[in-house]
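Q: How does the following fold in three dimensions:
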Amino acid sequence: MEQKFPLPPFSLEDAIEKIQKAEDAWNSKNPEKIAKAYAIDSAWRNRDTFVNGREDIINFLTKKWEKELNYKLKKEYWAHTSNRIAVRFEYEYQTKAGNWFRAYGNENWEFDENGLMTKRFASINDLEITEHERILK
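A: Here you go, the predicted structure:
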């Protein structure tokens, strides 16, 4: 049985650890590695896109980082319950045309008893910035 520690029920320390592990994984930009933190049938809403299952997650992330170059993410604890965590995040990326953006958003996560994420709901807004306005390097 696959497990991703820490497991629910989450303490504050567990929630913060889970968030840091997610940030580190996403900053690796390795879709296969990232997908292992999600349940086989994990369901996402990412902006206007609905993603279901690990294969879709891998495809989604692969396409994401083909368009979002020089990606850097920072996640921050917002709240948690025994098996849910809410985070606030921001990330920066550059387009193929050379334009820089900072994305701001919130995510709501739900986990199964094995610590795998079963649901991820993300609301995200992008702001065009100059290279000099970057804060995540």
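Q: For the rest of this, base every contact and every neighbour count on C-alpha atoms.
A: Noted.
Q: Contacts for stretch 21-38, please.
A: 4, 54, 57-59, 61-62, 65, 71-75, 115-118 (CA atoms under 8 Å, 6 or more residues apart in numbering).
Q: Identify each buried residue in it, please.
A: By 16 or more other CA atoms under 10 Å, the buried positions in stretch 21-38 come out as 21-27, 29, 31, 34-38.
Q: Show the buried residues in the contacts of stretch 21-38.
A: Neighbour-count burial (16+ other CA under 10 Å) applied to the contacts of stretch 21-38 gives 4, 54, 57-58, 61, 65, 71-75, 115-118.
Q: Now flag whichever of the residues you listed is closest to Gln94.
A: Closest approach to Gln94 among the buried ones among the contacts of stretch 21-38 (CA to CA): Tyr71, at 7.2 Å.
Q: Surely the closest one is in contact with Trp100?
A: No: in this structure, Tyr71 is not within contact of Trp100 by CA atoms under 8 Å, at 10.0 Å.
Q: residue boundaries of the helices in the protein?
A: 12-28, 31-35, 54-67 (DSSP state H).
Q: what number of residues lie near the residue nearest to Ser11 when sequence neighbours are not counted?
A: Closest residue to Ser11 apart from its sequence neighbours, by CA to CA, 6 or more residues apart in numbering: Ser82 at 7.5 Å. Each residue near Ser82 was counted by other CA atoms under 10 Å, and the total is 14.
Q: please give me the structure for this one as well, since I'd like to look at both together:
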Amino acid sequence: MSRPPLPPFDAETAALKVRKAEDAWNGRSPEQVSLAYTPDSQWRNRAEIFSGRDRIVAFLSRKWAREHDYRLIKELWAYTGDRIAVRFAYEYHDDSGSWFRAYGNENWEFASDGLMRRRLASINDLPIAEDQRLFHWPRGPRPQDHPGLSALGL
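A: Coordinates of the predicted model:
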């Protein structure tokens, strides 16, 4: 199985890889998202460190069970060879209805088949009022005409 675009990346293929990842995460299907990673993919997400697709599915299932109305925007930061650096922001609310915007950076490393073999994420949550939300679209991928992070001033 391969997951184009494949490394080595150029500006166009790196940006496409980022958008495909964003679209998948906005679909919020842990099983589908996990297929973009190698079976032994290594993850660091905040304080959690783990590897393997089963652990990815479990992690994402827990995440999206507590982060309601999740909307994510990713933006290419840098790329070289088999690596991509991404900055992102996402908005969600918890069970009590409190809204947050999470900001972060990810470093990705890919196998030659285009599957991600390493994902390192650093994330900070900022409480926001509901009227401060900027990510408004129906569940699923961000519409092509919705502004990205830079256009939103983030």
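Q: what about the strands in structure 2?
A: For structure 2, the strands defined by DSSP state E cover 37-45, 48-51, 68-80, 83-93, 99-110, 116-128.
Q: Of those strands, give the one that comes closest to Ala11 of structure 2.
A: Counting by CA to CA, Ala11 of structure 2 lies closest to strand 68-80 out of these; the figure is 7.5 Å.
Q: ok, residues contacting the closest one?
A: Residues from elsewhere that reach strand 68-80 of structure 2, judged by CA under 8 Å, 6+ apart: 8-11, 14-15, 18-19, 22, 25-26, 64, 84-95, 135-136, 139, 142, 148-149.
Q: again with stretch 97-104 of structure 2
A: The contact list for stretch 97-104 of structure 2 (CA under 8 Å, 6+ apart) reads 87-93, 121-130.
Q: Same check on stretch 123-135 of structure 2?
A: 45-46, 71-72, 90-91, 98-105, 152.
Q: So how do I select the buried members of these in PyMOL?
A: Entered in PyMOL, the line below selects the buried ones among the contacts of stretch 123-135 of structure 2, by 16+ other CA under 10 Å:
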select buried, resi 71+72+90+91+99+100+101+102+103+104+105
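Q: My read is that Asn83 of structure 1 contacts Asp112, right?
A: Yes: contact status for Asn83 of structure 1 versus Asp112: in contact at 7.2 Å, counting by CA under 8 Å.
Q: which residues are common contacts for those two?
A: Overlap of the contact sets of Asn83 of structure 1 and Asp112 (by CA under 8 Å, 6+ apart) consists of Pro8.
Q: Arg120 of structure 1 contacts Glu110, correct?
A: Yes: the criterion here is CA under 8 Å, and Arg120 of structure 1 meets it with Glu110 at 6.8 Å.
Q: how near is Asp10 of structure 2 to Arg83 of structure 2?
A: Noted for Asp10 of structure 2: a distance of 11 Å to Arg83 of structure 2, by CA to CA, to the nearest Å.
Q: per the alignment, Ile124 of structure 1 corresponds to what in structure 2?
A: Aligned by TM-score structural alignment, Ile124 of structure 1 pairs with Ile123 of structure 2.
Q: Tell me how many other residues surround that match.
A: Count around Ile123 of structure 2 with other CA under 10 Å applied: 15.
Q: Let's have the helices of structure 1 in TSV, adding distance to Ser42 of structure 1.
A: As requested, the helices of structure 1 are exported to TSV (distance: least, CA to CA, whole Å):
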stretch	distance to Ser42 of structure 1
helix 12-28	15
helix 31-35	9
helix 54-67	7
